[in-house]
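Peer 1: dropping a prediction and its sequence here:
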Amino acid sequence: MKRSLKRQVRRRLPVRKTRRSPVPAGSPAAVTTSAVALEEKRAAGFRLGFDYGYSWGRSNSVLIQAPPQVTNVWDIRVLFVMSGKGVPYSPIDQAVYEALQANARECIAVSPFGPILELVDQMRPELVLVLEGMELPVQVVDALRMRGVRTAVWFTDDPYYVDVTEKIAVHYDDVFTLELNCVPFYQSIGCPRVHYLPLGANPGVFRPQPVETTYRRDVSFIGSAYWNRVSFVSRILPALESCNSMISGWWWERLPAFTRLGPRIQSGVWLTPEETAKFYYGSRIVLNVHRAYDDESYNCNVRKIPALSVNPRTFEIAASGAFQMTDERSDLLNYYKPGEEVVTFASPEDCMEKIRHYLNHEDERREIALRGLRRTLADHTYHKRIQSLLSSVFADETP
């Protein structure tokens, strides 16, 4: 009974809560706490600045040591017919035109809506090269061939628009496609000379460069919100929300978590190549997610020709000196070494795991980015691509 009574008494006793007295503002303790917090911020800022500065120095050394672009100028005149489609094709138009100017004795660029036949009659070019070709009437191409002019087209959106390009391709002497899987397709419909030629990078635009803090991110993705990308981003939200991330491009308002990402996402925005290059280099990780070949909402690919080859963004990210994580495509092995010059992921879960890993391994991330930059400058510029194109067209001749 006595023991039970003691327990009841103990239960009824009030619990005394001790409160920590607030540190008065201006007191020595408050000043010390503020100084410590300021010093921690200063140290974190110094580490971040050192990492960016060191990375820029290493990247710049790669630019300085890169071998010069060797040019064997072909003694030919080239009329270059641009895509005529504006953004996002205009930067590719410009890059191809500059590379042609460097590799041919004379090159003139013209819109597909311009006086092409009149220019041909005046210029008498050995080659008319058409980029993308959807805006140029095939009757003009036929008229060029009737004049004895060599014609070539470079398709930049295969295999996503083959229902359209198959009607164009048969009118040209030479067909170039950036999709390896489309070579046998064009051959099967009667094109006599088909060549595989991916796009590349313009190092005059996509290059390492010092950038302001407004361009610095932990993770970034720049591109349109095709449905497969919407699904992918929805599944890696935890990784994006846990760091300083950025998504930019058309149609991202269709993402179910659009409002949840808040300022991390910009929809309806198409960044210029110059702005894109800054975000690439300012990001610790740049994601590259290819569009799906079987998306019936946007594609014109009723045959469902699978896509094996990489998009031009692959080369542009690497040329910017950025660390790239990309989904797997079999043709990537012909251009970069996964794990050494670029990192691949097999699923959203694999992507999130690797994001966490590489955000915590600065040295490893930096070395992969530098190796990717070296490889791109050596092998994957538009200068190199145009040399390959001219060599394929004029295979029996020498520059």
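Peer 2: Cool, the structure landed.
Peer 1: going by C-alpha atoms from here, please, whenever you check contacts or count neighbours.
Peer 2: Will do.
Peer 1: in terms of helices and strands, where is V286?
Peer 2: Element membership for V286 (DSSP states H and E) is strand 283-288.
Peer 1: pull out the buried positions in that strand.
Peer 2: For strand 283-288, the neighbour count (16 or more other CA atoms under 10 Å) marks S283, R284, I285, V286, L287, N288 as buried.
Peer 1: neighbouring contacts of the helix or strand just after that strand?
Peer 2: Counting by DSSP H and E, the next helix or strand C-terminal to strand 283-288 is helix 312-319. For helix 312-319, contacts defined as CA atoms under 8 Å, 6 or more residues apart in numbering pick out 198-203, 206-208, 277, 280, 286, 288, 323-324, 326, 369, 372-373, 376-377, 380.
Peer 1: and what of stretch 201-217?
Peer 2: With CA under 8 Å, 6+ apart as the test, stretch 201-217 has contacts from 56, 59-60, 95, 244-246, 273-274, 277-279, 281-285, 312, 315-317, 319-322, 376-377, 380-382.
Peer 1: can you flag the buried ones in these?
Peer 2: When the contacts of stretch 201-217 are checked for burial by 16+ other CA under 10 Å, the buried set is 56, 59-60, 95, 245-246, 273, 277-279, 281-285, 312, 315-317, 319-322, 376-377, 380-382.
Peer 1: turn the buried residues of strand 283-288 into TSV, columns for distance to A346.
Peer 2: Listed next are the buried residues of strand 283-288 as TSV, based on distance: CA to CA, whole Å:
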residue	distance to A346
S283	22
R284	20
I285	16
V286	16
L287	13
N288	12
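Peer 1: which among those gets closest to F50?
Peer 2: Ranked by distance to F50 (CA to CA), the buried residues of strand 283-288 are led by R284 at 13.8 Å.
Peer 1: how about that closest one, nearest residue that isn't a chain neighbour?
Peer 2: If the residues on either side of it in the chain are set aside, R284 comes closest to D218, at 4.9 Å by CA to CA, 6 or more residues apart in numbering.
Peer 1: can you tell me the element that neighbour falls in?
Peer 2: strand 217-222.
Peer 1: what's the answer for R371, then?
Peer 2: R371 is part of helix 362-379, with elements assigned from DSSP H and E.
Peer 1: only the buried residues of the very next helix or strand once past that helix, if you could.
Peer 2: Following helix 362-379 in sequence order, the next helix or strand is helix 382-393 (DSSP H and E). Of the residues in helix 382-393, Y382, H383, K384, R385, I386, Q387, L389, L390, S392, V393 count as buried by neighbour count, 16+ other CA under 10 Å.
Peer 1: residue contacts, the second one?
Peer 2: Applying CA under 8 Å, 6+ apart, we find H383 in contact with Q69, A99, L100, A102, N103.
Peer 1: second one coming, line it up with the first:
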Amino acid sequence: MRILIADSYYPGFLADFYRRRPDAEVLTYDAHHAALMSAFFGTGDAYARELRLLGHEAWTVVLNAAPLQHRWAVEHGLTTSGEDNAELFRVFLEQVRLFRPDVVYVQELAAAGEEVWRDVRPLTRLIAGQIACSMPSRRTFAHHGLIVSSWVPIVDHFRACGTPAEFLALGFDFKALESLGPIEKRYDLTFVGGIAPVHEGRRQLLEALCRELPIRVFGYGAESLSPDSPIRARHGGEAWGLGMLRLLAQSRITVNVHGDIVVGGVANETLANNCRLFEATGVGAALVTDAKTNLSDYFEPGREVLTYASVEECVACCRELLRRPDECAALALTGQARTLRDHTYAQRMRDLADLLARYL
């Protein structure tokens, strides 16, 4: 199969990347693309890389990386009049025409409107879309022949609406370990993730941890904290991609707090489903995560990860683990072994390739 993976990155990460790599904009497209993929944001190039190892032709484009898309346009003789969304999508259409994919696999369904996928549809055999977050409103996904999600309620929702949908779990890109290299533990206890107003429950838990334990907090959204929030004194800045993974790897213990995913107006709070489960364990941190009914599908609670069902339980669990460094280290090792054995994108892409072949 020829598979074109269309991704979209957080604007905060892109701003940070181009601030750190001002030279990227003068690089060739291939060098620029390689630099961006080496930042390991989201799934990075893991999908395309692992699909190629399975014998498929696969390529990743980042729809909203304007300097990168502009460089591709220049190298292919395409005149652009700016870097707004319309121009970026025009470049993407040309990429689809050139690559001639059997499948356009869309990692971020909210990245483009229906009119873009309407224009893409005649150029490929299948548009497949992946989503594992609250769904964008006023969208029909009429041009998508398959929806893939790691969130079972989303799969059920689309099937009930008559749209083919399949389950595919999230995973970890083990190649990041090579880029990280040897890591020394610097932090006893961390949280790495968003603390924006939408994560109110998460903020309350983190404030309790900040009052009771020596936790460090990293992530976006700190500017919206109340002036007296105890998180402010523990906040170490935003963290993206490989930098985020390095912080997790430097943590003896890290806390995970799931956000809400709203499907059909209803938020399901009972299921485990976020990337941090696999990122934290994959880089060797001992993970303390909120208890979910399906967590045992991925990890053995009490042996590979520890769980909590309340703020008080989280504080107590972290405090006890800090007192038992040998148990903490053993938990980290068993959690990492499980992720590297069962939850890497090498395994996930075998499953995805089988799914896509069935729908062509």
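Peer 2: Now that the structure is in, tell me what you want to look at. All values reported here derive from a predicted model rather than from experimental measurement.
Peer 1: returning to that earlier point: tell me the contacts of the equivalent of the residue nearest to R284 of the first structure over in the second structure?
Peer 2: Under the alignment (TM-score structural alignment), D218 of the first structure maps onto D188 of the second structure. By CA under 8 Å, 6+ apart, D188 of the second structure lies in contact with P214, I215, S251, R252, I253, L322.
Peer 1: try L321 of the second structure
Peer 2: Contacts of L321 of the second structure by CA under 8 Å, 6+ apart are E327, C328.
Peer 1: that one pairs with which position in the first structure?
Peer 2: Using TM-score structural alignment, L321 of the second structure lines up with Y358 in the first structure.
Peer 1: its match: what secondary structure?
Peer 2: helix (DSSP: H, G, I helix; E, B strand; the rest coil).
Peer 1: ok, V148 of the second structure next?
Peer 2: strand.
Peer 1: hang on, isn't it packed against I127?
Peer 2: No - using CA atoms under 8 Å, V148 of the second structure is not in contact with I127, being 10.9 Å away.
Peer 1: how close does the match of L321 of the second structure get to E364 of the first structure?
Peer 2: 7 Å (CA to CA, to the nearest Å).
Peer 1: same question for D350 of the first structure.
Peer 2: Taking CA to CA, one finds D350 of the first structure at 18 Å from E364 of the first structure.
Peer 1: over to E349 of the first structure?
Peer 2: 21 Å.
Peer 1: give me the most central residue, the second structure.
Peer 2: Among the residues of the second structure, G42 comes closest to the average C-alpha position under CA atoms, centre = their mean, at 3.8 Å.
Peer 1: what about it, which SS state?
Peer 2: Put simply, G42 of the second structure is coil when judged by three-state DSSP.
Peer 1: ditto for R203 of the second structure
Peer 2: Three-state call for R203 of the second structure (three-state DSSP): helix.
Peer 1: the first structure: which residue goes with that one?
Peer 2: By TM-score structural alignment, R203 of the second structure lines up with V230.
Peer 1: my guess is T254 of the second structure contacts V283. True?
Peer 2: No - assessed by CA under 8 Å, T254 of the second structure is found out of contact with V283, at 11.1 Å.
Peer 1: how far away is E57 of the second structure from V103 of the second structure?
Peer 2: As judged by CA to CA, E57 of the second structure and V103 of the second structure stand 10 Å apart.
Peer 1: spit out the residues that contact these two alike.
Peer 2: With CA under 8 Å, 6+ apart, E57 of the second structure and V103 have common neighbours M1, R2, I3.
Peer 1: burial count for T177 of the first structure?
Peer 2: As a burial measure, T177 of the first structure scores 23 neighbours (other CA atoms under 10 Å).
Peer 1: quick one: buried residues of the helix holding R371 of the first structure?
Peer 2: 365-377.
Peer 1: ditto for stretch 266-276 of the first structure
Peer 2: Neighbour-count burial for stretch 266-276 of the first structure flags Q266, S267, V269, W270, L271, P273, T276 (criterion: 16+ other CA under 10 Å).
Peer 1: sorry, back to before: which residues do T254 and V283 of the second structure both contact?
Peer 2: Common neighbours of T254 of the second structure and V283, counting by CA under 8 Å, 6+ apart, are L248.
Peer 1: before we move on, the earlier item: compare neighbour counts for E57 and V103 of the second structure and give me the winner.
Peer 2: Counting neighbours by other CA under 10 Å for E57 of the second structure and for V103 shows that V103 has the greater number, 25 against 17.
Peer 1: show me what contacts the more buried one?
Peer 2: M1, R2, I3, L4, T124, R125, L126, I127, A128, L356.
Peer 1: please apply the same query to F80 of the first structure.
Peer 2: F80 of the first structure makes contact with Y97, C107, I108, A109, V110, V128, L129, V130, L131 under the criterion CA under 8 Å, 6+ apart.
Peer 1: related to what we said a few turns ago, next step: the shared contacts of E57 and V103 of the second structure restricted to strands.
Peer 2: Among the shared contacts of E57 and V103 of the second structure, the members found in strands (DSSP state E) are R2, I3.
Peer 1: could I get the shared contacts of E57 and V103 of the second structure as a markdown table with neighbour count?
Peer 2: Converted to a markdown table, those look like this (neighbours: other CA atoms under 10 Å):
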| residue | neighbour count |
| --- | --- |
| M1 | 16 |
| R2 | 18 |
| I3 | 26 |
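Peer 1: dump the shared contacts of E57 and V103 of the second structure into CSV; add distance to A112 of the second structure as well.
Peer 2: Formatted as CSV, the shared contacts of E57 and V103 of the second structure follow (distance: CA to CA, whole Å):
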residue, distance to A112 of the second structure
M1, 24
R2, 22
I3, 18
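Peer 1: still on that earlier bit, just the angle between the strand holding V286 of the first structure and helix 362-379, please?
Peer 2: Between strand 283-288 of the first structure and helix 362-379, the angle comes out at 60 degrees (axes from the mean of the first three to the mean of the last three CA atoms, to 10 degrees).
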